[in-house]
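[1] Sequence plus the predicted model coming up.
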Amino acid sequence: MIRTAAVVGTGLIGTSAGLALSRRGVRVHLLDIDEAAARVAAARGAGVFGPPAERVDLAVIAVPPTRVAQVVAQQQRLGLAHAYTDVASVKSPATLAVADAAVQDSSYVGGHPMAGSERSGPLAARADLFEGRTWVLTPGARTSSAALNRTLAAVSLCGAVPVVMEPSAHDRAVALVSHAPHLVATLMAARLGDASREALALAGQGVRDVIRVSGGDAALWTDIIRSNAPAVAEILGELMKDLEALTGALNALEVSAPAPEDALGAVRELLRRGRDGWEAVYEPGGAPGQVTLTVPLADRPGEVDRLIDAAQGAGVCPDGIDLCWSQGSSELSARLAAPPLTAESVRRTLADGGWRVSVAATPS
């Protein structure tokens, strides 16, 4: 258990961590080279402005990846905390740098909460930002059990699900699911910069969804991409091959009548692969570690809407709800995907609503 903490860096993630920990009774101290940001975070209830009078249980270093080691070493020399973790989205460089620079690397646990927003700064922070989200931890060979336990306690208080990974495995994974997608969204957004007013007037939710993350802080994302450049380049290299094949197929379709089947087949195959990837992310219960709740539905008007309202009220994401029809039993049922930490709460809520719920965990 932790009773005191410090957050160094009061942007979106740092302030959100302060809000979440403060809400659970932890006394949080807020520090930032930008005093205005720290004071705004304090005004929002994320903690108190300024350093503590004595060592806190845990310091959360919420600065860009290339600054993590420097800040950890600096705060260790000042005796800020008994244990230190960070929230940087690239782990290998930070882990190596901390090992070289830290006063005592046994007190450091690498971390990365898989949560965020296209908005930045303390005003964008939310106490529930980490609820049910994965929080990766990358303890080193010399990390003490005390430091790891303090970090795990903080992750739990923030409502997140801890997952331990090797730093290099983490960096390869986030290159695929976060960093490369951010650049792809940015490339598409850059195409829109010179678009006519007539074209932009037609922009609907689809294109807004595609470019949403490109609204993030450019300086921060430059630091992130720089820190994970080789892994991101590998993903983009594979994407480039797909783009070249797709461009060739589209050019063939433009000049040929009737359309050549091989060109149509190439487009169709890419769209099929895209659908497979979409299902891997969005299908309920598809993500490792998720808990699937199955609920038989009575055949009466309004039952589906009532269940959806109850599930969403219990914190289930709309994308985590699926309806299934069984030909054998002539029964409609709902499948709901929930993170392990919130699954029992969701089950109780649905049971209190009169539904019969069965639970199954998705293998990791």
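    Structure received. Bear in mind the structure is a predicted one, so any value in this text is a computation, not a measurement.

[2] Please count neighbours and contacts with C-alpha atoms only from this point.
    Will do.

[3] T138 belongs to a strand?
    Yes - according to DSSP: H, G, I helix; E, B strand; the rest coil, T138 belongs to a strand.

[4] residues touching it, list them.
    T138 sits next to 91, 109-111, 164-167 when contact means CA atoms under 8 Å, 6 or more residues apart in numbering.

[5] Take those and keep only those in strands.
    Among the contacts of T138, the members found in strands (DSSP state E) are 109-111, 164.

[6] Nearest to G193 among those?
    G111 (35.2 Å; CA to CA).

[7] okay, the contacts of T138 in a markdown table with neighbour count and distance to H179 next?
    Formatted as a markdown table, these follow (neighbours: other CA atoms under 10 Å; distance: CA to CA, whole Å):
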| residue | neighbour count | distance to H179 |
| --- | --- | --- |
| K91 | 28 | 13 |
| V109 | 27 | 22 |
| G110 | 30 | 18 |
| G111 | 29 | 17 |
| V164 | 13 | 20 |
| M165 | 16 | 18 |
| E166 | 15 | 18 |
| P167 | 23 | 15 |
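
[8] Which residue is the nearest non-sequential neighbour of S214?
    The shortest distance from S214 to any non-neighbouring residue, by CA to CA, 6 or more residues apart in numbering, is to T186 (4.9 Å).

[9] tally of neighbours for the one you found?
    For T186, the neighbour count with other CA atoms under 10 Å is 19.

[10] And R133, by the same measure?
    Other residues within reach of R133, judged by other CA under 10 Å, total 19.

[11] before we move on, what about D262?
    For D262, the neighbour count with other CA under 10 Å is 12.

[12] What of the one 4 residues further on?
    For A266, the tally of surrounding residues (other CA under 10 Å) stands at 17.

[13] Can you give the contact residues for whichever strand or helix holds it?
    Assessed by DSSP states H and E, A266 sits inside helix 261-282. Residues from elsewhere that reach helix 261-282 (CA under 8 Å, 6+ apart): 245-246, 248-250, 252-253, 286-287, 319-320.

[14] So which of those residues are in helices?
    The helices in this structure, assigned by DSSP state H, contain 245-246, 248-250, 252-253 from the contacts of helix 261-282.

[15] Next, format the contacts of T138 as TSV and append distance to L202.
    Output for the contacts of T138, formatted as TSV (distance: CA to CA, whole Å):
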residue	distance to L202
K91	41
V109	47
G110	44
G111	41
V164	44
M165	43
E166	45
P167	43
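
[16] Now flag whichever of the residues you listed is closest to R197.
    Closest to R197, out of all of the contacts of T138 and judged by CA to CA, is K91, at 42.0 Å.

[17] ok, and here's another one to check against it:
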Amino acid sequence: MVQRAIVVGTGLIGTSIALALRENGVEVALSDPDPATLDLACELGAGSALDPGSMGTPADIAVIAAPPRVIPAVLRDLQDRGLAHVYTDCASVKDSVVRETTRLGCDLATYVPGHPMGGREKHGPSAARADLFLGRSWALCPTGKADPGAVATVAEVARLCGAEPLTLDAARHDSAVALVSHAPHVTSSAVAARMVGGDETALAMAGQGVRDVTRIAAGDPEMWQEILRHNAAPVADILEAVATDLTATAEALRAGGGSGTETVRDLLERGRHGHDRIPGKRGAQRVPGFASLPVVIPDEPDSLGRLFAAVGAAGVNIEDVRIDHSPGLPVGVAQLYVQPEALTELAEVLADQGWSVHA
């Protein structure tokens, strides 16, 4: 069991891990080169500042939540000081980190590269959440020299954070995140960059669609530049494929009808099919057959909580949810996705309780 942990790096990811571990009774010591960031994480309840002189015995695990370029050196330093029995990291790239840790002579038996697949467009300890990794995958990329006990310890940390451990090698990991994380961030930034030249009238018409597409573009450019540099080739391959699709679609739109219509439709159809393949909750493939129930909710405290409570009291499980805001209006629309057979009865129950339901 993991009882004592060190978290090095108290930004969004490190502080979120620390908060989750603390909720599960783990004693957490924190370290960060920025004293202000460290103090805030401690004040938020993520742990206490690391004092190596008072540790006594090594911690069960040390989690390095730092940029990829510094992880190998930090790992070597922690191992040289014997601060933990097991070590892992949270970098979103793995192959280059593993190569450098090998070059520096780090102990690969006690080191298990990791990557929790959770994050936000915000950063810093103030954005941290104990449930940030709930239901997410947590990649484990042990080298051939990793001790099975070390792998089991890192997997336990993932579970304590509410995540599902997923074991794969470093190269496969980097190819996977290029597809599902890194290239999508670049494409989101490309769309958001078009807003720079948009006039005020156009921007005032922005709806939920453009907000969804550009949300992750609000991430830290410096951090993302480093991530992309460490995973350049796999990301470039995906972007070239996306660019090919977009170029073909642009040419088809300029050409007008005929074969161009089929080109556009083909991209839209493949896009919908690709979206449906993205796993939903519990890792299951998304089921397109859920029924949607729009419910108008007031923009006031606890309105969403009351709605969820009413649905639960009706004995209906919410399979997915989406909130659409109405700019300039004190209301929004909660799109509740439920099993089709539950739709009619749920609509009636909510309407009887005074909810504005649009079945």
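    Cool, got the structure. All values derive from a computational prediction rather than experimental measurement.

[18] TM-score for these two?
    Comparison of the two superposed chains (TM-score structural alignment, normalised by the length of the second structure) gives a TM-score of 0.80, and 308 aligned residues with a CA RMSD of 2.5 Å.

[19] Next SSE downstream of the helix holding A266 of the first structure?
    Once helix 261-282 of the first structure ends, the next helix or strand along the chain (criterion: DSSP H and E) is strand 291-297.

[20] Quickly note the distance from the residue nearest to S214 of the first structure to G216 of the first structure.
    Going from T186 of the first structure to G216 of the first structure by CA to CA, to the nearest Å gives 10 Å.

[21] got it, and G132 of the first structure?
    22 Å.

[22] now do V232 of the first structure
    V232 of the first structure is 18 Å from G216 of the first structure, by CA to CA.

[23] who's more crowded, the two?
    Set V232 of the first structure next to G216 and count neighbours by other CA under 10 Å: V232 wins out with 23 against 16.

[24] Tell me who's in contact with the more buried one.
    172, 175-176, 179-180, 225.

[25] where's the helix or strand A38 of the first structure falls within relative to the chain centroid, distance-wise?
    Per DSSP H and E, A38 of the first structure falls inside helix 35-43. A distance of 24 Å separates the centroid of the chain from that of helix 35-43 of the first structure, by CA atoms, centre = their mean, to the nearest Å.

[26] what about it, how far off from the second structure?
    Superposing on the second structure and averaging over aligned pairs (mean CA distance after the TM-score superposition for the first structure), helix 35-43 of the first structure comes out at 0.8 Å.

[27] Give the next helix or strand downstream of that helix.
    Of the helices and strands lying after helix 35-43 of the first structure in sequence (DSSP H and E), the nearest is strand 48-49.

[28] And that following strand against the second structure, how far off on average?
    Strand 48-49 of the first structure sits 0.9 Å off on average (mean CA distance after the TM-score superposition for the first structure).

[29] Name the residues that touch that strand?
    Strand 48-49 of the first structure is contacted from outside by 27-31, 38-39, 42, using CA under 8 Å, 6+ apart.

[30] helices and strands around the following helix or strand past that strand, which ones?
    Going down the chain from strand 48-49 of the first structure, the next helix or strand is strand 56-61, by DSSP H and E. Strand 56-61 of the first structure is packed against strand 4-8, helix 68-78, strand 81-86, helix 145-157, with contacts defined by 3 or more CA pairs under 8 Å, 6 or more residues apart in numbering; DSSP states H and E.

[31] thinking again about what came up before, ok, so of the contacts of V232 of the first structure, who is nearest D128 of the first structure?
    Taking CA to CA as the measure, D128 of the first structure sits nearest to H179 out of the contacts of V232 of the first structure, at 23.2 Å.

[32] close enough to count as contact, the closest one and I225?
    Yes - at 6.8 Å, H179 of the first structure and I225 qualify as touching, with contact defined as CA atoms under 8 Å.

[33] Which of these two has more residues huddled nearby?
    H179 (25 against 21).

[34] Identify the residue of the second structure aligned to that one.
    Mapped onto the second structure by TM-score structural alignment, H179 of the first structure lines up with H182.

[35] now swap in G215 of the first structure and tell me
    In the second structure, G215 of the first structure lines up with A218, judged by TM-score structural alignment.

[36] mind putting the helices and strands packed on strand 56-61 of the first structure in CSV, mean neighbour count and distance to S16 of the first structure included?
    Converted to CSV, these look like this (neighbours: other CA atoms under 10 Å; distance: least, CA to CA, whole Å):
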stretch, mean neighbour count, distance to S16 of the first structure
strand 4-8, 27, 10
helix 68-78, 19, 18
strand 81-86, 25, 14
helix 145-157, 20, 12
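
[37] what's the closest of the ones you listed to A46 of the first structure?
    The nearest among those, by CA to CA, is strand 4-8 at 9.2 Å.

[38] what's the mean deviation for the closest one versus the second structure?
    Following the fit onto the second structure, the mean deviation recorded for strand 4-8 of the first structure is 0.5 Å by mean CA distance after the TM-score superposition for the first structure.

[39] circling back to that earlier point, now the helices and strands packed on strand 56-61 of the first structure as a markdown table including distance to R126 of the first structure?
    A markdown table is the format used below for these (distance: least, CA to CA, whole Å):
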| stretch | distance to R126 of the first structure |
| --- | --- |
| strand 4-8 | 15 |
| helix 68-78 | 23 |
| strand 81-86 | 18 |
| helix 145-157 | 14 |
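
[40] Which among the ones you listed is found nearest to A20 of the first structure?
    A20 of the first structure lies closest, by CA to CA, to one member of these: helix 145-157, at 7.1 Å.

[41] Look up the closest residue to the most centrally placed residue in the second structure, ignoring the ones flanking it.
    What sits nearest the mean C-alpha location of the second structure, by CA atoms, centre = their mean, is G118, with 2.5 Å. Nearest non-adjacent residue to G118 of the second structure, counting by CA to CA, 6+ apart: F133, 5.3 Å away.

[42] does the counterpart of the one you found in the first structure sit in a helix, a strand or a coil?
    In the first structure, the residue matched to F133 of the second structure (TM-score structural alignment) is F130. At F130 of the first structure, secondary structure determined by three-state DSSP is coil.

[43] L332 of the first structure now?
    At L332 of the first structure the chain is in strand, as set by three-state DSSP.
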